[in-house]
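>>> following is a predicted model, sequence given first.
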Amino acid sequence: MEEKDIERLLEKFDASSLQEFEMTQGDLHLAFSKRAQAATVVQESVPVVSDAAPAPAAPASTSASTSAQPAAVPAPQSDAGTPVPAPLVGVAYFAAAPDKPPFKQIGDHVDKGETIFVIEAMKMINEVLSPVSGTLVKRLIDDGTMVEYDEPVVTIKEDAAE
């Protein structure tokens, strides 16, 4: 597989709603994830091509232990609450459309898995779901702001243990 093919795969992955993608072709093993911070592409028996993988790529591994990661791991919780990071680069909006009400207001209760904001990337709208149940306590950006991958967008004060 050539570098341009890897770049094309990465662009399509980045534009998709997929959170993870793995592919093995001969001695080549690729793993992309929008959930991890590090960026690498690992090839066995072939030179490592790390320039072909911008930030959305995840560390690749052939061991089963790293492929069994939890589906969504919220950022560490502080006294102020749990920050919810942007899962991809794009423009964050707190409502489905300019004439629609926000998904959630400051002080509203949110359930785990409920949409709290969306990110538009390459003309695709990606819903961001709450990783915890609790109260929305703070918006860390303005509506319509460009966000980077893993940038905190809102903070949720988690409900007491059930």
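Received it, and whenever you're ready, just let me know what you need. Numbering: from 1, shown residues only.
>>> okay, CA-based contacts and neighbour counts for the rest of this
Fine.
>>> quick one: the helices in the chain, in order.
Taking DSSP state H as the test, the helices found in the chain are 3-15, 64-67.
>>> make CSV out of the ones you listed and add distance to Asp143 and mean neighbour count.
Shown next, in CSV, are the helices of the chain (distance: least, CA to CA, whole Å; neighbours: other CA atoms under 10 Å):
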stretch, distance to Asp143, mean neighbour count
helix 3-15, 22, 15
helix 64-67, 35, 10
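>>> just put these in CSV and tack on distance to Lys157.
As requested, those are exported to CSV (distance: least, CA to CA, whole Å):
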stretch, distance to Lys157
helix 3-15, 30
helix 64-67, 29
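>>> which one, of the ones you listed, ends up nearest to Val153?
Closest to Val153 of these, according to CA to CA: helix 3-15, at 19.6 Å.
>>> can you give me how far that closest one is from the chain middle?
Here helix 3-15 is found 17 Å from its chain centre; the criterion is CA atoms, centre = their mean, to the nearest Å.
>>> this is the other structure I want to compare:
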Amino acid sequence: MNLKQIKELVELLDNSSLTELDITDKDFKLTLKKEIKQEIVYGQAPSGPVAQPQQTSADAVAPQATENEVDNGITINAPMVGTFYKSPSPDEGPYVQVGTKVDADTTVCILEAMKLFNEIQADVSGEITEILVEDGQMVEYGQPLFKVK
């Protein structure tokens, strides 16, 4: 593998949602890792278990539910970068669906971050009106996951 190919792989990793790339050939092994940075919001208490990115310290997590300025509804937002799962396992039903009534302690989904499965609570009361992401989709910190009224 030449330097040009390695640079192309680095660029590919930077422009993707992948955080690690391992390539093994008969003569060499190449491992590329991308650091995940998480915004730090001071003065807010975390609402549940939160996986911290490598080499990043975070004192707290931003609130998950925020007012949506477009339609004055409420959104439940991702408290971290991770993979969205709507159910506890592939053979079980989803935590919530459109029309499900939730309260602050209701688990609405799982976000997998760094091989840790984090149950995400609604942190608001209301009814799920829309699910904004697909099962298995990579989500960003602060990305709206659900609309609630």
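Done, it's in. Owing to the predicted nature of the structure, the values given are computational and were not obtained by experimental measurement.
>>> what's the TM-score once they're superposed?
TM-score for the superposed chains, counting by TM-score structural alignment, normalised by the length of structure 2: 0.58, backed by 99 aligned residues with a CA RMSD of 2.6 Å.
>>> ok so, going back, of the helices of structure 1, which approaches Thr135 of structure 1 most closely?
Among those, helix 3-15 comes nearest to Thr135 of structure 1, with 30.6 Å by CA to CA.
>>> which residue in structure 2 lines up with Gly81 of structure 1?
Structural correspondence for Gly81 of structure 1 with respect to structure 2 (TM-score structural alignment): Gly73.
>>> number of residues surrounding its match?
13 (other CA atoms under 10 Å).
>>> who's in contact with the residue lying closest to it once chain neighbours are set aside?
Leaving aside its sequence neighbours, Gly73 of structure 2 sits nearest to Lys149 (CA to CA, 6 or more residues apart in numbering; 5.7 Å). Going by CA atoms under 8 Å, 6 or more residues apart in numbering, Lys149 of structure 2 touches Gly73, Ile74, Gly126, Glu127, Ile128, Thr129.
>>> from the centroid of structure 1, which residue is nearest?
Pro87 (2.0 Å; CA atoms, centre = their mean).
>>> of the contacts of Lys149 of structure 2, grab the buried ones for ChimeraX.
To isolate the buried members of those in ChimeraX, using 16 or more other CA atoms under 10 Å:
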select :74,126,127,128,129
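>>> dump the contacts of Lys149 of structure 2 to JSON lines, plus distance to Ile23 of structure 2.
Formatted as JSON lines, the contacts of Lys149 of structure 2 follow (distance: CA to CA, whole Å):
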{"residue": "Gly73", "distance to Ile23 of structure 2": "46"}
{"residue": "Ile74", "distance to Ile23 of structure 2": "43"}
{"residue": "Gly126", "distance to Ile23 of structure 2": "47"}
{"residue": "Glu127", "distance to Ile23 of structure 2": "46"}
{"residue": "Ile128", "distance to Ile23 of structure 2": "43"}
{"residue": "Thr129", "distance to Ile23 of structure 2": "43"}
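>>> burial count for the counterpart of Met114 of structure 2 in structure 1?
Correspondence of Met114 of structure 2 to structure 1, assessed by TM-score structural alignment: Met122. Residues near Met122 of structure 1, counting by other CA under 10 Å, number 12.
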